[in-house]
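Asker: got a sequence here, can you build the structure:
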Amino acid sequence: MADFIEELEWRGMIHDMTPGVKEQMNRELTTAYIGFDPTADSLHIGSLVQIMTLVHLQRAGHKPLALVGGATGMVGDPTGKSAERNLLSSDVLEHNLKGVKKQLERFLDFDCGDNSAEVVNNYDWFKEFSFLDFIRDVGKHITINYMLAKDSVKKRMEFGMSFTEFSYQLVQGYDYLWLYRNKGCKVQLGGSDQWGNIVTGTELIRRVEQGEAFAVTTPLIKKADGTKFGKTEGGNVWLDKDKTSPYHFYQYWLNASDEDAENYIRIFTLMNKEEIEAIIGEHRKAPHLRTLQQALAKDVTIRVHSEEDYEMAVKASAILFGKSTTEELSSIDEATLLAVFEGVPQITVSRDVLATSPDVTSFLSELTDTIIFGSKGEARRMIQGGGVSINKKKVNDPEEIVDYPLLQNKYLLAQKGKKNYYLIIID
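Answerer: Modelled structure (predicted):
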């Protein structure tokens, strides 16, 4: 079996670990788990760090468990929060759980023998566990002093903390105990902010079962410029293409700084050390070509979405940022077209207006509510100066008839100058 800990170390994916974990992983096929929070029906790229940790675990010959927190999602993890979260209903949680499970199945092998991946839901073992049984069988083994010493608790004390959130580390600790007893799980993995919750589980196993269990945490990803990883002006970068289009997903990685991209390519791809060092070396010789970012964006986009989505994203990027033809513009699908031109002014006109338009000058001014051009004179002057295109084809004659094939039988793309785009929706 490959050395799992060694693999994570050279990739910069180890923040902390308990003594003896490397020996355990090298001694035998080991079952390890990570918990995923079902607060939405999709994971975002922050979760990719933990997904990749499970991928490396399985590739090293060990068995990954992905715990989707149907029970803990009802409580809410206080870690890193300054206020208590809204608790989710069982219906919303069930919907979210299905979405998260579906995404995890894209990365892990669930049919490969002894080290097949498995998804577990902690609601299955908590739903029949009464409160009195819990405080008797679990709560008595961990002292209040021990729980108060955890950073996730100390940081919240100044804001106030409900008993619900205070109990979270015991609930997560019991997850580990249950998986130790029922699945032979000996390692819990997670982000560095989860260290306190994880070692509560190892302590519970030691006190209740006199057993030995281990913890490994990964560093929290930080961008070189200090902004939060996985966030854009539009919010989270999601793994679900309906929440973050493959085009925007691809652009997120493509726009990474050189420093960040060198970090990301180790964490988020399965390229080996030699491949990564070769790409970084090539990039450093000509940083303006962005070889590193292109390799990163390609690898991650294909793995999270598909090769077809990646190719569509590349094509769309060329349309927006480079020279392209009407045929290339026509070849991108509607979802990508709308994603690329998200935020540009949109104007709706009827098919009758389009059909009866006397000329392109009138169409780009009066007949589109003077949004593109304030007057026919302004439109005419810019057309004569070569500064107007429709569907990436330059308009040469102010008097020509508007007779352009519609994109997706519904849209025209007008361009004024180099950077001003307008999406005309033909209703």
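Asker: make it CA atoms for all contacts and neighbour counts henceforth
Answerer: OK.
Asker: do a quick rundown of the strands in the chain.
Answerer: Chain-ordered strands for the chain, with DSSP state E as the definition, fall at 16-17, 31-36, 63-68, 118-121, 185-191, 214-218, 231-232, 235-236, 346-349, 388-390, 393-394, 411-416, 420-426.
Asker: let's have these in JSON lines, adding distance to residue 135.
Answerer: Shown next, in JSON lines, are the strands of the chain (distance: least, CA to CA, whole Å):
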{"stretch": "strand 16-17", "distance to residue 135": "29"}
{"stretch": "strand 31-36", "distance to residue 135": "22"}
{"stretch": "strand 63-68", "distance to residue 135": "23"}
{"stretch": "strand 118-121", "distance to residue 135": "21"}
{"stretch": "strand 185-191", "distance to residue 135": "23"}
{"stretch": "strand 214-218", "distance to residue 135": "24"}
{"stretch": "strand 231-232", "distance to residue 135": "39"}
{"stretch": "strand 235-236", "distance to residue 135": "37"}
{"stretch": "strand 346-349", "distance to residue 135": "59"}
{"stretch": "strand 388-390", "distance to residue 135": "69"}
{"stretch": "strand 393-394", "distance to residue 135": "72"}
{"stretch": "strand 411-416", "distance to residue 135": "62"}
{"stretch": "strand 420-426", "distance to residue 135": "61"}
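Asker: of all these, which lies closest to residue 257?
Answerer: strand 231-232 (14.3 Å; CA to CA).
Asker: now the closest one, how far from the chain's geometric center?
Answerer: Relative to the centre of its chain, strand 231-232 is centred 10 Å away, using CA atoms, centre = their mean, to the nearest Å.
Asker: mind listing what's buried in stretch 141-148?
Answerer: Residues 141, 147 are the ones in stretch 141-148 that count as buried (16 or more other CA atoms under 10 Å).
Asker: and it, how far from the chain's centre?
Answerer: That offset, for stretch 141-148, works out to 35 Å (CA atoms, centre = their mean).
Asker: I'd like the structure of this one too, to check against the first:
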Amino acid sequence: MEKRKNIIDELKERGYFEQATFEDELRELFDKEQVTFYIGFDATADSLTIGHFIQIMVMMRMQQHGHRPIALLGGGTTLIGDPSGRTDMRSIMTKETIDHNAQCFYNQFQRFLDFSDGKAIMVNNADWLLDLKFLPFMREIGTHFNVNHMLTLESYKNRLKDGLTFFEFSYMLMQSYDYLILYRKYGCKLQMGGSDQWSNILGGYDLVRKLENDKVYAMTFKLLTTADGQKMGKSMKGAVWLDENKTPPYELFQYIRNVDDRDVEKFLMMLTFLPTEECKRLGALEGEKINEAKEILAYEVTKIIHGKEHADTALATSKALFESGVSSADMTTTEIESSVFEDGIGILDLLTQLGLTKSNGEARRLIQQGGIELNGEKLENFGEVIKVDHFVGDELIIKRGKKIYHRVVPK
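Answerer: A predicted model of the protein is given here:
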């Protein structure tokens, strides 16, 4: 039987790996024992985003190799805010908002990691940060951080010109303390995160080594960027969320479906579990065939995030739209009570209610002129009554003319 790859080799092969401390030692550790590791997530919104999905994929792969993830919710550190990569201070959020956001993260993580029998752990650093006493903390932790060194780090340098508060300056101490707590409580020996977190992660790595005199490690992976060097995860509407109520499955599907041709292989490797050779084969397709690869990419990502049923619906809807020459990652969506479609609603009333026409008379004329399509099929009967069976999955796509289209979903 062929020996399974070391997880470091897999992370490199799939394009995640950026750098690690004592890589050879860490490789040996992965081979001989279950490694408990953690990744932190500051609760700055009420949903994770597609940008977080890289970190989630890494955690899933690590767990598949038998290692134990800790998803650390930043209920405490979010009160401060990470200055890394910022030119201004993060908005101060209330504890109630942060607690709500952390709970939303907790619910979403249940979809991706197996928390049964201690196979994964989820903790909130508010549990140990909020009750810290300043002088004891600074005596135990602050004495191990050199201010001159911290001021040379990129995470602080770009803020010095416009002013860096001591409040933000303490972020690294708090994040480092997280590593120490997780080491002491769970035997955590590895912190992972995006490449922009390297200096923060090293702070915790150094602290644990100093105070516990043990070998622990740090690893970062590449950020999810497009071929143009931009961080992936922004649409015309803003962030692309993993919450289906904020970014519906179809919108996520279309967003992924519309990536640049140059990004297809990279995203297949990093955002799906398709075999490496299949990712390379699909990524090498050219011309019109690359659209087949994009469709597979969008389907696989949607399936992991929202499940097979939503992925099937998104694929069917997308096919209907593309066959009619329409594609958009930012379709206007309206929710209507499902009872309306159980009884049925006339198409004229529906078009006017959605604002696609100003009156039923205009709607009738538009249909008679062949200007309305339902799920890619031209509507000819202005007396049509729209019911549940008109929907593809849980969506009805209405197209007016050549460019205006609207999605209706029941609630």
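Asker: now distance to residue 313 of the first structure and mean neighbour count too, for the strands of the first structure, in a markdown table please.
Answerer: Listed next are those as a markdown table, based on distance: least, CA to CA, whole Å; neighbours: other CA atoms under 10 Å:
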| stretch | distance to residue 313 of the first structure | mean neighbour count |
| --- | --- | --- |
| strand 16-17 | 37 | 16 |
| strand 31-36 | 28 | 24 |
| strand 63-68 | 30 | 24 |
| strand 118-121 | 31 | 18 |
| strand 185-191 | 31 | 23 |
| strand 214-218 | 30 | 23 |
| strand 231-232 | 18 | 14 |
| strand 235-236 | 19 | 12 |
| strand 346-349 | 21 | 16 |
| strand 388-390 | 21 | 21 |
| strand 393-394 | 21 | 16 |
| strand 411-416 | 18 | 20 |
| strand 420-426 | 18 | 18 |
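Asker: quick one, which of these is nearest to residue 253 of the first structure?
Answerer: Here strand 231-232 is closest among those (CA to CA), at 11.5 Å.
Asker: so which bit of the second structure is that closest one matched to?
Answerer: Aligned by TM-score structural alignment, strand 231-232 of the first structure corresponds to residues 234-235 of the second structure.
Asker: what's residue 147 of the first structure aligned with over in the second structure?
Answerer: Aligned against the second structure by TM-score structural alignment, residue 147 of the first structure finds its counterpart in residue 150.
Asker: spatially central residue for the second structure, please.
Answerer: residue 50 (2.6 Å; CA atoms, centre = their mean).
Asker: that one pairs with which position in the first structure?
Answerer: That one, residue 50 of the second structure, aligns with residue 45 by TM-score structural alignment.
Asker: distance check, its match against residue 250 of the first structure.
Answerer: For residue 45 of the first structure, the distance to residue 250 of the first structure (CA to CA, to the nearest Å) stands at 12 Å.
Asker: thinking again about what came up before, around the closest residue to the match of residue 147 of the first structure other than its chain neighbours, count how many other residues there are.
Answerer: Of all residues not flanking residue 150 of the second structure in the chain, residue 156 sits nearest, at 7.3 Å (CA to CA, 6 or more residues apart in numbering). Per other CA atoms under 10 Å, the neighbour tally for residue 156 of the second structure reads 21.
Asker: my guess is residue 156 of the second structure meets residue 83, correct?
Answerer: Yes - counting by CA atoms under 8 Å, residue 83 is a contact partner of residue 156 of the second structure at 6.8 Å.
Asker: overlap of the contact sets of those two?
Answerer: Shared contacts of residue 156 of the second structure and residue 83 (CA atoms under 8 Å, 6 or more residues apart in numbering): residue 169.
Asker: relative to residue 398 of the second structure, how far out is residue 373 of the second structure?
Answerer: 6 Å.
Asker: do the same with residue 84 of the second structure
Answerer: From residue 84 of the second structure to residue 398 of the second structure the distance is 44 Å (CA to CA).
Asker: host element of the spatially closest residue to residue 388 of the second structure that is not a sequence neighbour?
Answerer: Residue nearest to residue 388 of the second structure in three dimensions, not counting chain neighbours: residue 341, with 5.3 Å by CA to CA, 6+ apart. Using DSSP states H and E, residue 341 of the second structure falls within helix 338-343.
Asker: run through the helices of the stretch 301-427 of the first structure in chain order.
Answerer: Ranges of helices within the stretch 301-427 of the first structure are 307-321, 326-330, 334-340, 351-356, 360-363, 376-384, based on DSSP state H, counting those that start in this stretch.
Asker: format those helices as CSV; extra columns: mean neighbour count and distance to residue 59 of the first structure.
Answerer: Output for the helices of the stretch 301-427 of the first structure, formatted as CSV (neighbours: other CA atoms under 10 Å; distance: least, CA to CA, whole Å):
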stretch, mean neighbour count, distance to residue 59 of the first structure
helix 307-321, 18, 22
helix 326-330, 16, 40
helix 334-340, 17, 34
helix 351-356, 13, 56
helix 360-363, 24, 59
helix 376-384, 17, 59
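Asker: out of those helices, nearest to residue 98 of the first structure?
Answerer: Nearest of the helices of the stretch 301-427 of the first structure (CA to CA): helix 307-321, 22.9 Å.
Asker: ok and the closest one relative to strand 420-426, angle-wise?
Answerer: 120 degrees (axes from the mean of the first three to the mean of the last three CA atoms, to 10 degrees).
Asker: elements contacting helix 307-321 of the first structure?
Answerer: helix 246-254, helix 291-304, helix 326-330, helix 334-340 (3 or more CA pairs under 8 Å, 6 or more residues apart in numbering; DSSP states H and E).
Asker: ok, residue 377 of the second structure to residue 367 of the second structure distance?
Answerer: Taken as CA to CA, the span from residue 377 of the second structure to residue 367 of the second structure is 12 Å.
Asker: next: residue 332 of the second structure.
Answerer: When residue 332 of the second structure is compared with residue 367 of the second structure (using CA to CA), they lie 20 Å apart.
Asker: picking up where we left off before, could I get the helices and strands packed on helix 307-321 of the first structure as a markdown table with distance to residue 216 of the first structure?
Answerer: Shown next, in a markdown table, are those (distance: least, CA to CA, whole Å):
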| stretch | distance to residue 216 of the first structure |
| --- | --- |
| helix 246-254 | 27 |
| helix 291-304 | 24 |
| helix 326-330 | 48 |
| helix 334-340 | 39 |
